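>>> Prediction below, plus the sequence it came from.
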Amino acid sequence: MALTVAARPQVTKISLVQALEDSDAFTAIAGATPGETVAVIEYLLALLYASDHIPRTDSEWREWVLRGESLAPAAAWLRNDAHERWNLFDPVHPLGQNIALAPFMTEHGVGPAQIVIEQAGDYNQFFDHRHLHHAHPMPADIAFRALLTQMSYGLGGNAKVGKDWLGPLLFPQSVARLGGRVRVLALGRTLGETLRLNLAPGTRRPNDGLNYSWTGGRSRRSFEGRKVTRLPDGPADAHSYLCRSMLLHPTRMSDGSLGVDRVLMGSGEVLPDLPGEFCQDAVMVKRGSKGKDNWVQLRPSADRAMWREAHALYATVAERTKDKDLYNRLALLPGTRVQLWAVGLIARKSTPVAWVADEFPYVPGQEMEFREVSEGGSAICEYVARALWKAADTARVIVYPNPKPSDIKQQTERFNGAADMWAGAGDHFHVLLDAVAEGLEPAEALVGFAAEIAALARTSLNNRLDSLSSHGPGLQARLQAQDRLRGSLTGSRAPHFLQEAARVPR
């Protein structure tokens, strides 16, 4: 199965064996989407765990990272593994699939686009007017990577299968392991370094191994009766967990290579709430519920860009409340800069909306500095957003002196530059983090950031006020709104760094 990787200075396709054997010759996995990239890295990690080529302790893990331990032993294990296990179209044990769906393929198989999360959605017609049933062949390597992405990020909802095929529980699909949360990976300079950074040390457990297919090996769930969950036997099992029952039908492409022309997909294995050992990267956030504060894993949001949650990530990095996790191990590499890559899938129920991904620098030993600037930067932006709303409301009162109550919100939004400010603040926030990573003092960095956000706020407000007339109520609304914003940004209630920024000559 081919993977797409970035190799200086080009992008090329390689096999799983090559990805492990020459991992430090490649800079990164080049997936079609962030989710596909994560899913392939997850699978490579599963191979390392299954081959038992992993560090045993945190100190050994540190040595692996610092000296660049070769991953070739895992490649050798994979090369010598039984070849029939790696056949995507094996008639008995197809890789990563459930052969029990075979009797239904001829009559019910649909086009392979169904397995591509971004295309199938809720099974409606696609944006390019292809229907789900159109059997446009898909190259086998693309289908394999789509299969991995479904196993990692598949959404809940009802499958396009018969309720009487294997049992009624084949129909309702559960959210896959990463489908409801933000996954954080530590990125290194090469693919090999990325894999080493994200390996959790330990000793291979007797029953832990790769999930080659639905049949053979582990005893899988039944689709009759009640829903049954299964705790993974170990990290190899967890990283290759079969969260979907899928089957791919082979065909010959126009160039003679193997492809897929029809697929079936239903419910797969169901995970329970996973303990911390299987969520080494989890970012925990406090969410209120019925008067209580609950700690839950960070989820992607359609309303908040990923960088706006950076303070939660850096709080997790700084506090390191778990005994052993990704962030505790990264702390063993003082002075070594890595990028923390956060990826999530935003969905509206069972319909995907967008992939979100962002990178955040981290230098072990500077945990508190990153936490200070991320929290301070977020607080500045939140305050400025409220100030822009107040300025907009000031303009609204003058322009619309006798509004209907139902129109007030829309009228205020006409002059509210908060959305424009948020859209532009992300770039400044990343410059802020990079400056701290390079050694700039947090206080100095935050003053500079506050000045940039204040300037952005003034521009955002002025752009919203441009439609007003230059005389009469329009001019009055413009001047009072600008004065309201100026007072908010420089007044005694403004965050300290905004007040400091106002005192610096520009």
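Nice, thanks for sending it over.
>>> Could you use CA atoms for every contact and neighbour count after this?
OK.
>>> and the closest residue to Thr490 other than its chain neighbours, which of the three is it?
The shortest distance from Thr490 to any non-neighbouring residue, by CA to CA, 6 or more residues apart in numbering, is to Gln499 (5.2 Å). Judged by DSSP: H, G, I helix; E, B strand; the rest coil, the three-state class of Gln499 is helix.
>>> With Gln119 instead?
helix.
>>> Report the contact partners of it.
By CA atoms under 8 Å, 6 or more residues apart in numbering, the contact list for Gln119 reads 113, 126.
>>> The nearest residue to Tyr153 once chain neighbours are set aside: neighbouring residues, count only.
In space, and not counting its chain neighbours, Tyr153 is closest to Gly179: 4.1 Å by CA to CA, 6+ apart. By other CA atoms under 10 Å, 24 other residues sit near Gly179.
>>> Quick one: the helices in the stretch 251-400 of the chain, in order.
For the stretch 251-400 of the chain, the helices defined by DSSP state H, counting those that start in this stretch cover 310-319, 326-330, 367-399.
>>> any idea how far Phe370 is from Tyr362?
According to CA to CA, to the nearest Å, Tyr362 and Phe370 sit 8 Å apart.
>>> neighbour count winner among those two?
Neighbours per residue, other CA under 10 Å: of Tyr362 and Phe370, the larger number sits with Phe370, 28 against 24.
>>> Alongside the first one, take a look at this:
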Amino acid sequence: MTLDGATAHHSLRALLTDADTLSTIDCATPGETVAVIEYLMAICFASRTCPSSPQEWRTWITEEHPLGHAAEWLADQPDAAWDLFHLEAPLGQNAMLAPYIDENGTGTAQLVIEHAGDYNQHFDHHHLEHGEPLPAAEAFRAMLTQHVYAPYGRARMSGKEIGSTITNLAAGRLTGRIRVVALGRTLGETLRLNLYPPEDHAEPALNTSWTSGAIPRRTFTAKAKPRTPRSSADLHSALGRSVLLRPNRGQDGQVVVDRVLIGAGEVLELDPERHLQDAVLKVMTNGDAKPLWPSPTRALWRDAHALYGAVKNADTGLYARLRDLRYEKKGSGAPYHLWAVGLLANKALPVAWTQGSYPYAPGMARHLHHASFRGSTVAEYVADSLKSAAIVATEIVYPASRAADNAAQLARFDARWEFWPDAAQPFYELLDEVIEGGAEDDDPVSAPLVGYARTLVTSARTHLTHRLDSLPPNNRGHLARARAEQRFEDDMRRAKAPAELRGETAHD
């Protein structure tokens, strides 16, 4: 049984044809949305629907260059090349797994990163052997997400027939780092913002299947040797997993996927300058730099200044092109946003998606960098002061505690964990207010920063009060409350406190 090849074909064509009338694409998760954008970019590159120079890129943005050529290119492609269930070259898949899918395949939870866990353990209450069938379109999007975001680990299949190396899963191209997508007001503008001049004029190579096209594929008889992407189309459509989907008919007669098989895929050798156009490099404690990564303990907005710093300082790539844009204010709000997405994982186990969207207007990079850097600095200082207040209360209430109990006792009075989530919204409002101030204002940052700092202090006081409400109503409890609150207020007035907390202005 096959799926009509025109289904995927026509859906992708419709997205590109209507790109400038669609505000966005709505997928199940942030990672899936990024994966679809990556695939649309690959099609644009394969059809040569991309600017040839930074100057032409600016023209594409300002004149809203249509993407219809990519849709026309798709219309000229054979339907068989876009058939999700083609027997010899299924779209995005490895047909060489066909002899093993009935015996080694699992339920559809295996395909969905959020459900599959580490490919061996069920996760999110979905069991790999009893996953519900997936509609073909959902399975296609989940497969694209696997190709770019799948974590490393061990495949849940036997490698004795096809080779043991197929069970060794390498991390996907975007795993372990933050992917930044420049968002416009429409899907078309988003694609134009993220397309870039190809490195050369070699024949674009789109990965439609493991068993088709001119790109030589790895085998599974030896350890994979990383290959350098041949083109931008190749890069953005790389097959990071060997996937095979088994079709069936659903209860209403629609085509669904009922079994999947996943093994090792391609391993790419990436050059940061050529292949990581959106990467924001962050210097680690040892002096090395690596792309900004998702953290389970540090919210993305606390590093928003790194994104604006990249726009302010970059010589090449996405951020340099964004800095060179010109913008005439046509309405309220920012014309663009920098959308940062990452997959949090505990080793091989995916945990959650993390994301943040930060407003950007051309000419405002310096102001936004200053606001976001100072905003993060203020928030971290207030949070540290909450911890200091909690330590004061803990030492009074538990004067003779054991070292093993210290962490739990401190947590009783530590208001940071309520403070941090509440600090995010004022931070976003700060950035919006700076944008509204406009580039024509010599200083659109200082006044909003002071107001932001005042909001954070008020929030911190409230959370500290709630934490201290658990103190006993006796002399020791009253003393602990008074000294903890006094410690916090003293910290807000110290000379080393950020200037904004004292109602002053801090400059770059």
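Thanks, I have the structure now. Being a predicted model, the structure only gives us computed values, none of them experimental.
>>> Please report the TM-score between the two superposed chains.
The TM-score (TM-score structural alignment, normalised by the length of the first structure) is 0.93; 486 aligned residues with a CA RMSD of 1.8 Å.
>>> Tell me the counterpart of Asp18 of the second structure in the first structure.
Alignment note (TM-score structural alignment): Asp18 of the second structure maps to Asp22 of the first structure.
>>> should've said Ala238 of the second structure
Checking TM-score structural alignment: Ala238 of the second structure goes with Tyr241.
>>> Find the nearest non-adjacent residue to its match, please.
Asn211 (6.4 Å).
>>> can you count the residues close to that neighbour?
23.
>>> Report the secondary structure element holding the corresponding residue of the second structure for it.
Here Asn211 of the first structure is matched to Asn207 in the second structure, going by TM-score structural alignment. Secondary structure assignment for Asn207 of the second structure, by DSSP states H and E: no helix or strand.
>>> Tell me if I'm right that the match of Asp18 of the second structure and Pro73 touch.
No - if you go by CA atoms under 8 Å, Asp22 of the first structure and Pro73 don't touch, sitting 11.1 Å apart.
>>> which ones are touching the equivalent of Arg156 of the second structure over in the first structure?
Here Arg156 of the second structure is matched to Lys160 in the first structure, going by TM-score structural alignment. Applying CA under 8 Å, 6+ apart to Lys160 of the first structure gives the contacts 171, 264-266.
>>> Which one of those is nearest to Glu319 of the first structure?
Using CA to CA, Gly266 comes nearest to Glu319 of the first structure of the contacts of Lys160 of the first structure, at 40.3 Å.
>>> on that earlier part again, leaving out the residues flanking it, which one is nearest to the match of Asp18 of the second structure?
Here the residue nearest Asp22 of the first structure, using CA to CA, 6+ apart, is Ala72, at 7.3 Å.
>>> follow-up on the earlier one: counterpart of the residue nearest to Tyr153 of the first structure over in the second structure?
Per TM-score structural alignment, Gly179 of the first structure is aligned with Thr175.
>>> Can you tell me the element that match falls in?
Applying DSSP H and E, one finds Thr175 of the second structure in no helix or strand.
>>> what's the distance between the match of Arg156 of the second structure and Leu95 of the first structure?
21 Å.
>>> what do you get for Val182 of the first structure?
27 Å.
>>> what's around Ala306 of the second structure, how many residues?
18.
>>> Now for the equivalent of it over in the first structure: which residues touch it?
Matched to the first structure by TM-score structural alignment, Ala306 of the second structure sits across from Ala312. Neighbour list for Ala312 of the first structure: 283-285 [criterion: CA under 8 Å, 6+ apart].
>>> Excluding chain neighbours, give the residue nearest to the residue nearest the centre of the first structure in space.
Taking CA atoms, centre = their mean, the centroid of the first structure lies closest to Val343, which sits 1.5 Å from it. In space, and not counting its chain neighbours, Val343 of the first structure is closest to Ala357: 4.3 Å by CA to CA, 6+ apart.
>>> To which residue of the second structure is that neighbour aligned?
Match for Ala357 of the first structure (TM-score structural alignment): Gln355.
>>> related to what we said a few turns ago, what about the helices of the stretch 251-400 of the first structure, which gets the closest to Pro352 of the first structure?
helix 310-319 (23.0 Å).
>>> Quick one: neighbours of Gln146 of the second structure, just the number.
Counted with other CA under 10 Å, Gln146 of the second structure comes out at 25.
>>> isn't it right up against Arg241?
Yes - contact criterion CA under 8 Å: Gln146 of the second structure and Arg241 qualify, at 6.8 Å.
>>> In contact with the match of Asn211 of the first structure, which residues?
Here Asn207 of the second structure is in contact with 92, 213, 215, 233-234, 237-239 (CA under 8 Å, 6+ apart).
>>> Since that was my last question, I'll sign off now.
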